[in-house]
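>>> need coordinates for the following:
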Amino acid sequence: MGGVTNMADLPLRDSAAIEVSEMEGREDMALVRPKPLQAFAALYGGAIALLITGLQPLVLGQLEQEGRLTASEIGLTAMAELLMVGIGAAVAGWIFKPRYLRMIGGAAGMVHALASVAAMAASGLEIVISRAIAGLAAGILLWIAMGMIARTSQPERWSGSFLTGETLFQLIVVTTLSTLVVPRFGANGALAGMAVLSAMAALFSSLNLDNYPLLVPQHAIPGSRLPMEPLIALLGVFVFLAAMSATWVYLDQLGAQLNLPATVVGTAMSVFLAFQVAGGASATWLGSRPPLLPVLGGASLLGILGFFILAYAPSPGAFLAGAAIFGFVWLFALPYQLLLLVKVDDSRRAALQLPAAQLLGSAGGPLLASFLVGDVDARPAVFLGMAGLGVTFFLFAWSQRRAA
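You can find the predicted model right below:
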C-alpha cells in the first residue's frame, strides 16, 4: 500500500485501536477500529456532554421556581453553557493532541461533575459561572467522542448511532429526573444526578480510552490551515443548527399563536424527540449508500416544508406532523454533514470542529431570532429557519463543487 507499509510506520504506535484504510484513492491514513470499551467510554462522554441540551428546561426552570435564578438569568445560563461547550470543543482541537486521552477525559469528566456539585450550593451569577465551567469540560468530552467518530472508516454510521443513542439517553434521564427525583429533591436532586453521571464518564474515560492517530495525511503540512472548502461546509453546519434551534425555542409560542392547547404543544415536543430518534436511526441504516448532495438537498427541502406546516398549521394534527418532520430532518441530516466534511477534507481535521460549529449555531440561532420575534408573532423565527435551510444547502453544494 502506498505510503504506509506496515504497522510500525503508523502514527501513535502505542494506540491499541488503529487500522489502515484507503480513502477513495488517496494516500493511506491511519484510522481507528475502536474496541467496545473504548467506543463506549468515548461515546458515553459525548452523551454526557450533550445531556444538558435536554435537561436545561427542567433544571433551570426548577432553579427559577426555587428563587435561585431569575427569568433573565435562565437565558444567560443556558447560552453560557452551550457557548462554552462549543468553545471547549474547538479549543481542545487546537491545543490538545490525541495523546493522554485517559488523563484528559478523566479530568474533564471530574470537572464536569464538580461543577454540578458546586451549583448545588449556588444561586444567581454563581450558577451561571458553574454551568459555564461545566460547558467547557463538556466540550472536551465531546471533542474526544468526535475524535473517535471522525477517525472511523464509516463516520456517518457512527455519528448516526451516537446521535440516536444520545437522544434516547436524554429521554431516559429527563423522564427519570422529572418523575422520580425533582418532585422529591428539587433542583439539587437533578444536579446530584448529573454529577454522578459525569463522575461515571470520568471513570470510564480514565480506564478505557486509547490514543488516536494524528489526522494529518502524508501529503499535508502539519499545522497548516484548513482549506476553504471545509470552512464553507462548517459554515453550512453552523447555519443549519442556527436555523433549527431558532425555530425549536419558539415552538411553544408558535402553538399558542395558533390557539392550540398546551397539551398539543407538549405532545408535539414528544413527537419531535421520537422522530429525531427515527431520523438518526434512518441515517445509520442508510449509511453512505445514497448520493450525498441529493440527500442534503432533500433534507433541506423537507425541513422547509415542516417549518411551513408549523407556521400555518390549520389543525393540531398538522402541527404534530410539522413537528415530526422537524425532528426527523434535524437528526437525519447531521451524519451526512459529517460525511461531507470528511469528503471535502481528507485530513478529517474539519470533522473535529463539527461539534463547535453545531453548538455555536445552536446558541446563535435563538439569539438572532430574538431580535425578529415579537410578543405575539413567533413566525419570524420560522421564516429565519426556512431561509437558513436554503442557505445551508447552497453552502454545502458550494463546498463540494470547490472540492471536486
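
>>> drop to CA atoms for contacts and neighbour counts, all remaining ones
OK.

>>> pull out the buried positions in stretch 165-181.
Across stretch 165-181, burial judged by 16 or more other Cα atoms under 10 Å covers 165-171, 173-174, 177-178, 181.

>>> nope, stretch 63-81 is what I meant
Buried, per 16+ other Cα under 10 Å, within stretch 63-81: 63-64, 68-70, 73-74, 77-81.

>>> and if you look at stretch 222-240?
Using 16+ other Cα under 10 Å as the test for burial, stretch 222-240 gives 229-240.

>>> another sequence for comparison is provided below:
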Amino acid sequence: MNSPTQKNAMDAGTIVVAGVIASAIGAIFYNTLPMYLGAAQDHRSLGNEQIGLIGTLFFLGYTVCSSSAFFWIRKVDWRVVSYSAIAVAAFGLLVAGGGSSYIALLAGMFVAGCGFAGIYAVGTTLLSDTSNPARWYGAKITAEAAIGVVLLVILPAVVLPRWGFIGLSAAMIAAMVLLAPSIILMPPRGVRGTSEEEQAHRVGESQSVWFALIACALFMCGQTAIWGFVERMGAGAGFNPTLVGTMLAVSLTFAVAGSLLAAWLGNRYGCLKPLISAHLVFFVGLAALTRGHLFEAYALGACLVMFSVGLGISYSVSTVAELDPDGRFVVLSVPAIGIGIMFGPGIAGFLARGGSFAPVLAFGFITLMISLLAFIYAERHGRRIAGLTEKRETP
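Reported below is the predicted structural model:
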C-alpha cells in the first residue's frame, strides 16, 4: 500500500473515470436482468425454472472468466482485454437474442457472461489500486445503477414494443459501444501485486480474505435471487407492466443513493459498520415484499433491497481489498460476486416453480444472514492477524 506521503498514480482522475466506466459496462446485463428475464419469458414462452437457468448460464460464463483473471489480471494489457471483452459480450448477446432455440439462448448467455466478466474484472482491479477503494467502488456502483436506470426506462417503453427480444440485445450492445471510448484512458497495468514480496502470502493471513470472498458470494446470491424475480413478483400481483418497469427504474435510483452514500463515506467508518447497515436495510425490504400484493409495499421493498445492494456491494469488495493489501486476491471478488449471482436466479426459479415467491424471500433472508456473520468473522480475524503481525515486527 502507498504511504500518505507517496502519490499514487492510480488516483489520477482520468484513470479513475476509466475504471468506473469499465465496471459500469461490465454490469449492464446484471442491472437489466429482471427486464431481460421477463422479456425472455414473454417472447419465448418460458417457465420460471427456464428463465432462472438463463441467468445461471450467464453467470457461469461470468464466473469461469473472472476466476481465470486471478492468473492474468496483473500480466496483460488492460485496454486490450477490455475491448476484446466488449466484442465477446456483444457476440454472445446477438446469439442469445437472435437464435431460434432455447439452447442457442443459453449458449449465447454463457459467452456474453465471459465477455462482461472480463471488463468488470479490469475495472474492479483498477479501482482497488487507488488510495481509497471504498470511495471509488461507491462511485462505480453509482455509474452502474445510473446506466441501468436509463436502460430500464427506455427498454420497456421504446425498445421491446417496437423491436422485441432481439432489440433488447441490440440496445445493450449500443450502450457498450457508446461507453467504450473511455477505456483508452486506462493504464496498461496497475501498480500493485507485482513484486515478489507482495506475492508471498501465508495461509493464516489469507484466511480472512477467503471468508470475505465467501461472504461476497452469499450477499450477491441472496440479493440476485430477489432482484431477478422482482419483476415477476409484480406481474404475479397483477400490476401494470409499464408501472412495474418504472418502479424497477426508480428502485435503481435507490441503488444509486446507496452507492453515493458509500462514495461519500469512503473509509470514514471502516467497512464493517456500513455492511451491517446494508444487511439490516435488506431485511426490512424483505419484510415489505412479504406484503407484495399491495403496490406500495412492493415498491418500498424493491427500493430498500436495491439501496442495500448499492451500499453493501461497495463495502463488500472494499473489505476484500482491505484484508488483501498486496492486491493478490481482490480480483477474486469478481468471481465471488459471479458465483453468488449465478446461483441466485436458478435457486429462486426452482423455489418459485409452484407460483409462490415466499420461499424466494426466505432464501434471501437466510443467505444474507450467513453473509453478515461471515463478514463479521473476516473483519475480526483480519484485525487479530494484523495485530499479531505488528507484534512480530516490533523490536
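
>>> can you pull the TM-score for these?
The TM-score (TM-score structural alignment, normalised by the length of the second structure) is 0.83; 379 aligned residues with a Cα RMSD of 3.2 Å.

>>> could I get the full set of helices for the stretch 51-200 of the second structure?
78-98, 102-128, 133-154, 160-179, 196-199 (DSSP state H, counting those that start in this stretch).

>>> now do the same for residue 136 of the first structure: its match in the second structure.
Aligning on TM-score structural alignment places residue 136 of the first structure opposite residue 114 in the second structure.

>>> hmm, that match is touching residue 87, no?
No. Residue 114 of the second structure is beyond contact range of residue 87, at 10.6 Å (criterion: Cα atoms under 8 Å).

>>> which one of the two has more residues nearby?
Neighbour count, other Cα atoms under 10 Å: between residue 114 of the second structure and residue 87, residue 114 has more, with 24 against 17.

>>> before we move on, the earlier item: select, out of the helices of the stretch 51-200 of the second structure, the one closest to residue 302 of the second structure.
Closest approach to residue 302 of the second structure among the helices of the stretch 51-200 of the second structure is made by helix 133-154 (13.9 Å; Cα to Cα).

>>> where does that closest one end up in the first structure?
The aligned range for helix 133-154 of the second structure is 155-176, by TM-score structural alignment.

>>> tell me the SS of residue 372 of the first structure?
coil (DSSP: H, G, I helix; E, B strand; the rest coil).

>>> contacting residues for it?
380-381 (Cα atoms under 8 Å, 6 or more residues apart in numbering).

>>> from residue 363 of the first structure, how far out is it?
16 Å (Cα to Cα, to the nearest Å).

>>> now residue 248 of the first structure
On the measure of Cα to Cα, residue 248 of the first structure and residue 363 of the first structure end up 12 Å apart.

>>> equivalent analysis for residue 63 of the first structure, please.
Taking Cα to Cα, one finds residue 63 of the first structure at 21 Å from residue 363 of the first structure.

>>> what of residue 100 of the first structure?
Applying Cα to Cα to residue 100 of the first structure and residue 363 of the first structure gives a distance of 31 Å.

>>> out of those two, which sits in the more crowded spot?
Using other Cα under 10 Å, the more surrounded residue of residue 100 of the first structure and residue 363 is residue 363, with 22 against 15.

>>> how about the contacts made by the corresponding residue of the second structure for the more buried one?
Under the alignment (TM-score structural alignment), residue 363 of the first structure pairs with residue 342 in the second structure. With contact set as Cα under 8 Å, 6+ apart, residue 342 of the second structure has these partners: 55-60, 63, 221.

>>> what's in contact with stretch 179-196 of the second structure?
Contacts with stretch 179-196 of the second structure, where a contact means Cα under 8 Å, 6+ apart, come from 1, 10, 14-15, 17-19, 21-22, 25, 74-79, 82-83, 125-126, 129, 198-199, 326-328.

>>> and if we set it to 7 Å?
Stretch 179-196 of the second structure is contacted from outside by 14-15, 18, 22, 74, 77-79, 126, 129, 199, 326-328, using Cα atoms under 7 Å, 6 or more residues apart in numbering.

>>> which among these gets closest to residue 247 of the second structure?
residue 22 (26.4 Å).

>>> give the contact list for the closest one.
Residue 22 of the second structure sits next to 119-120, 123, 183 when contact means Cα under 7 Å, 6+ apart.

>>> ok, 6 Å please
Contacts for residue 22 of the second structure (Cα atoms under 6 Å, 6 or more residues apart in numbering) come out as residue 123.

>>> not counting sequence-adjacent ones, nearest residue to residue 188 of the first structure?
Nearest residue to residue 188 of the first structure in three dimensions, chain neighbours excluded: residue 120, at 5.3 Å (Cα to Cα, 6 or more residues apart in numbering).

>>> let me redo that: residue 200 of the first structure
residue 109 (7.8 Å).

>>> hmm, the match of residue 136 of the first structure is touching residue 65, no?
Yes. Contact criterion Cα atoms under 6 Å: residue 114 of the second structure and residue 65 qualify, at 5.2 Å.

>>> quick check: end-to-end length of stretch 218-228 of the first structure?
End to end - Cα to Cα - stretch 218-228 of the first structure spans 20 Å.

>>> what is the neighbour count of whatever residue of the second structure lines up with the residue nearest to residue 200 of the first structure?
In the second structure, residue 109 of the first structure lines up with residue 86, judged by TM-score structural alignment. Residue 86 of the second structure has 25 neighbouring residues, counting by other Cα under 10 Å.

>>> residue 305 of the second structure versus residue 86 of the second structure, what's the distance?
Counting by Cα to Cα, the gap from residue 86 of the second structure to residue 305 of the second structure is 29 Å.

>>> report the mean deviation for the match of helix 133-154 of the second structure after fitting onto the second structure.
Superposing on the second structure and averaging over aligned pairs (mean Cα distance after the TM-score superposition for the first structure), stretch 155-176 of the first structure comes out at 1.2 Å.

>>> buried residues of stretch 389-404 of the first structure, list them for me.
Those would be 389-393, 395-400, for stretch 389-404 of the first structure by 16+ other Cα under 10 Å.
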